[in-house]
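Student: any chance you can model this:
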Amino acid sequence: MAQSARHEVVVIGGGAAGIATAASMLKRRSGLDIAIVEPSDTHAYQPGWTMVGGGIFEPEVTRRPMAGVMPKGVQWVKAAAASFQPEDNCVTLEDGSTLQYEILIVAPGIRLAWEKIAGLEETLGKNGVTSNYRYDLAPYTWELVRSLKSGRAIFTQPGMPIKCAGAPQKSMYLSCDHWLRAGVLGGMEVEFRNAGGVLFGVQDYVPALMEYVEKYKIALKLGSNLIAVDGTAQAATFETKDGEITREFDMLHVVPPQVAPQFLADSPLAAESGFTDVDQHTLQHVRYPNVFGLGDAGSMPNAKTAAAARKQAPVVAVNALRQLDGKGPTAGYDGYGSCPLTVERGKIVLAEFAYGGKLAPSFPTWLIDGTKAQRLSWMLKADFLPWLYWNGMLKGREWLAGPGGLIAQ
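Tutor: Presented below is the predicted three-dimensional model:
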């Protein structure tokens, strides 16, 4: 018989956004009754997978047991959510059991829709087809990069939204840097096929990135969307404004289309996009005031990055606690996102921006000028940010995150 339980706060998702929010709430109010619904045994620092694919990190350093990152005092419900009944303040899990809540926080992440590219799933991890968007495939990226001495390498990017919109390029630049250092770049033909119309969405960072596109002699193909892969023939088919074209490859780094998880998209909580329908500043649901959404599954028009979730978590923590107390939201999220673009081993273009593409640097420009490739930015990405993630963000310590952006109370 299906069980039912009740909690003050139910968090859907034990990824970066869900864990950080629960930890931030407990920092403000210890003893709060919080349940986190998460089926996975492991928690991944996904920004590290680019570095795995570039031969800089070992894959193991990007993963830890889920039990080790759950905030002390929360109840971990090791199950998957199946549906929402917001009118009844209820979540139904896949086993048929239900959770009642006073506050619901929706942070299940985004779904990688590999199946939307014909022939892709059966050839991933072989025939030169790889992706840094999966833990088990990032090492294969590095294996391919090291073994290739000549041939064609194609890097793809689908239409938005995707998590970490810079990741498709990061993989390409790090690969090219290795080939340059190994003295084989001259024998490589590198293409960047991006379904979008621009190299990067915030214009201020494009000049620095274009320097590297030119340095590595990358053929930039915009408006080119991957629709099919034939692994055995090592051929990829793209949709372009001039019709379909097929390109042979020796290496294909694929970024899959990305969509809201189906149980969310099918629910009363979803916006037309399928993502949680929230106010882009307060992160409160537009129809259900005791529901909040953040992270990659939110409908906000920000870049979907771990850094965005780091800024959103304190906002949701403050506003959700106020809602629990029968008060209105006082915290506001400004759309901050960060994308450290690894343009070569040892240098990064540190893109930081808010809603509307407005630059939002965390450091003074005399220290780090994000619009230029810098060594200090690399140290930040390789050393400081992983440490900050595990020891700060997931533990409710709001360094570089809060209470900045809060509306005066």
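Student: use CA for all of it now, contacts and neighbours both
Tutor: Fine.
Student: tell me the SS of Arg397?
Tutor: coil (DSSP: H, G, I helix; E, B strand; the rest coil).
Student: dump the residue contacts of it.
Tutor: Each residue near Arg397 by CA atoms under 8 Å, 6 or more residues apart in numbering is listed here: 24, 391.
Student: distance of it relative to Arg28?
Tutor: Using CA to CA, to the nearest Å, one gets 11 Å for the distance from Arg397 to Arg28.
Student: wait, Glu115 touches Leu124, no?
Tutor: No. Counting by CA atoms under 8 Å, Glu115 stays clear of Leu124, with 11.4 Å between them.
Student: between these two, which has more neighbouring residues?
Tutor: Leu124 (20 against 13; other CA atoms under 10 Å).
Student: for burial, what's the neighbour tally of the closest residue to the more buried one other than its chain neighbours?
Tutor: Closest residue to Leu124 apart from its sequence neighbours, by CA to CA, 6 or more residues apart in numbering: Thr130 at 5.7 Å. By other CA under 10 Å, the residues close to Thr130 number 28.
Student: what's near enough to touch Thr130?
Tutor: 124, 137-138, 140-141, 251-254.
Student: for comparison, sequence B:
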Amino acid sequence: MRRSPVVSAKYVKLLVVGGGAGGLGAASKFARKLPRGSVAIVEPHEDHYYQPGFTLVGGGLMTLEANRRKQETLIPSNAEWIKNEVVLFTPTQNAVTLNGGEDIIYEYMIVAMGAHLRFDKIKGALEALETPGVCSNYSPFHVEKHYKEVMNFKEGNAIYTFPDAPIKCAGAPQKACYITDSILRKRGVRDKAHLIYATSLKRIFGVDSYIKPLEKVVEEKNIDVRTKRNLIEVDTSSKSATFQILDEDGIATEQTEKIEYSLLHIGPPCSAPKALRKSQFADRTGFMDVDDATLQSKRFPNVFGVGDCMNTPNAKTAASVSPQLKVLDENLSLVMQGKKPYMKYDGYASCPLVVSRHRAILAEFNPDGPLETTPFNQKRPSFWAYWLKRHFMPYLYWNGLIKGFWNGPATMRNFSRLVKSNSE
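Tutor: Next up is the predicted model:
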């Protein structure tokens, strides 16, 4: 029988579970406003990665090292780093249990555990990643392999997949495909390659406004887009990928399609971490069940979520974290004062869709449609959008977002709209 955590536990006022973008950003905000020692971050990993940079690493446009920092250098000075992981949540007692059995009692908690890559949900995928020709930009352990595979590619099918499941950065698989096209053209072997983008969706992208620009990109690049395909198995002995065919409603049919590959880039399904999936916070999908607007747990008012671990309807991107942090800061502060949260997250997310080695479409949106910041045509591939992706956004991440200083582009967007309206 599990002992009562009340008896022998460590106490913290605010416990932050997870040291990714959301966890660090939230901890930084509250470490500045609460007394020293009030905030603790539970995070097991020593390395912190700027994951939006992985697409560029896989395309030979950045190094992995440029996207990595030591976690200890990022922890706010007024916060405590608990280098461990939560294996059990007991919210009825305001407690968590760490790997090893130690309990922590909290007054308030922010769950920022992110989404876990689930290559294990695709038969043979984990083993295949260790073989020639199979890679994924999603994993820091395999992202450098993608560029090597593209540089060594001679001929055949190069397949890029998008899963029938939640996924981090939904644009990443097709971005990798576009960059591969550019590299193969530069190497002079593009005519020997058949590029296939196999997606479980019934269209190329989930936001209507960006579909036509992206369809133009794939037409110009002669990329074979196959919709309603969900990767279910990788067979390294025959170097083949098997896809289940989905119907118009996204329901799996009994039909399958097997395609041989010379190069296979896997966009993995994602899920909430195991401890969260099994907790009282989770919904039926395993993600944290929060109010879409206030980010407060639907069952436990002293608990909030941030980032990819939540069941909010926004796209799971680093850009979505910034406006969430503003809402979280305001609403949790109100709850700490005994007041009701009122600030609402608008569902903003962004995905700079790199379409070549030096151009990008700057997609910004929420579940209702485009939510763009600049007065320029962001749907047109441009160098300035690529420059933002390559140079400005990494700087903003390391110096703004995870330090709790960047609350998203809403103010800039409002100013841009004002300028645009005055010029009309």
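Student: thinking again about what came up before, the residue nearest to Leu124 of the first structure -> the second structure?
Tutor: By TM-score structural alignment, Thr130 of the first structure lines up with Cys135 in the second structure.
Student: would you map the helices across the first structure?
Tutor: Assignment of helices within the first structure using DSSP state H yields the ranges 16-28, 49-53, 66-69, 138-147, 167-181, 206-215, 262-265, 306-324, 375-379, 385-391.
Student: matching residues in the second structure for stretch 328-341 of the first structure?
Tutor: So stretch 328-341 of the first structure sits over residues 340-353 in the second structure, by TM-score structural alignment.
Student: now do stretch 193-208 of the first structure
Tutor: With TM-score structural alignment as the criterion, stretch 193-208 of the first structure aligns to 198-213.
Student: straight-line length of that stretch, end to end?
Tutor: Start-to-end span of stretch 198-213 of the second structure (CA to CA) is 18 Å.
Student: residues near Pro91 of the second structure, how many?
Tutor: The number of residues near Pro91 of the second structure, taken as other CA under 10 Å, comes to 18.
Student: so it touches Gln280, yeah?
Tutor: Yes. Using CA under 8 Å, Pro91 of the second structure is in contact with Gln280, at 7.4 Å.
Student: relative to Gly119 of the first structure, which of the helices of the first structure is closest?
Tutor: Evaluated over the helices of the first structure, closeness to Gly119 of the first structure peaks at helix 138-147, with 18.6 Å, by CA to CA.
Student: tell me the angle the closest one makes with helix 167-181.
Tutor: On the basis of axes from the mean of the first three to the mean of the last three CA atoms, to 10 degrees, helix 138-147 of the first structure is oriented at 30 degrees to helix 167-181.
Student: show me what helix 138-147 of the first structure is packed up against.
Tutor: helix 49-53, strand 129-130, helix 167-181 (3 or more CA pairs under 8 Å, 6 or more residues apart in numbering; DSSP states H and E).
Student: how big is the offset of the first one relative to the second structure?
Tutor: After superposition onto the second structure, helix 49-53 of the first structure lies on average 0.5 Å away from the residues it aligns with, using mean CA distance after the TM-score superposition for the first structure.
Student: how far does that helix sit from its chain's centre?
Tutor: Distance of helix 49-53 of the first structure from its chain centroid, counting by CA atoms, centre = their mean, to the nearest Å, is 14 Å.
Student: buried residues in the match of stretch 193-208 of the first structure?
Tutor: Neighbour counts using 16 or more other CA atoms under 10 Å place 198-202, 204-205, 207, 210 of stretch 198-213 of the second structure among the buried residues.
Student: same question, stretch 242-260 of the first structure
Tutor: Neighbour-count burial for stretch 242-260 of the first structure flags 248-260 (criterion: 16+ other CA under 10 Å).
Student: and stretch 88-104 of the second structure, by the same measure?
Tutor: Under the neighbour-count criterion of 16+ other CA under 10 Å, stretch 88-104 of the second structure has 88-91, 94-98, 103-104 buried.
Student: again with stretch 78-87 of the second structure
Tutor: Those would be 78-81, 84-87, for stretch 78-87 of the second structure by 16+ other CA under 10 Å.
Student: so that stretch matches what in the first structure?
Tutor: By TM-score structural alignment, stretch 78-87 of the second structure lines up with residues 73-82 in the first structure.
Student: which residues are in contact with the matching stretch?
Tutor: By CA under 8 Å, 6+ apart, the surrounding residues in contact with stretch 73-82 of the first structure are 12, 22, 31, 33-40, 70, 91-95, 263.
Student: centre of the chain to it, how far?
Tutor: That offset, for stretch 73-82 of the first structure, works out to 21 Å (CA atoms, centre = their mean).
Student: ends of that stretch, how far apart?
Tutor: Stretch 73-82 of the first structure end-to-end distance (CA to CA) = 25 Å.
Student: so what's Lys298 of the second structure up against?
Tutor: By CA under 8 Å, 6+ apart, the residues touching Lys298 of the second structure are 281, 289-291.
Student: which of these are retained in the first structure?
Tutor: Among the contacts of Lys298 of the second structure, the contacts conserved in the first structure (both residues aligned by TM-score structural alignment, their matches' CA atoms under 8 Å) are 289-291.
Student: distance of Ala66 of the second structure from Gly22 of the second structure?
Tutor: In terms of CA to CA, Ala66 of the second structure sits 20 Å off from Gly22 of the second structure.
Student: likewise for Gly404 of the second structure?
Tutor: Look at Gly404 of the second structure and Gly22 of the second structure: by CA to CA, they are 9 Å apart.
Student: now do the contacts for Pro403 of the first structure.
Tutor: Neighbouring residues of Pro403 of the first structure by CA under 8 Å, 6+ apart: 314-315.
Student: next, count neighbours for the counterpart of Glu43 of the second structure in the first structure.
Tutor: Counting by TM-score structural alignment, Glu43 of the second structure lines up with Glu38 in the first structure. Glu38 of the first structure has 21 neighbours, counted by other CA under 10 Å.
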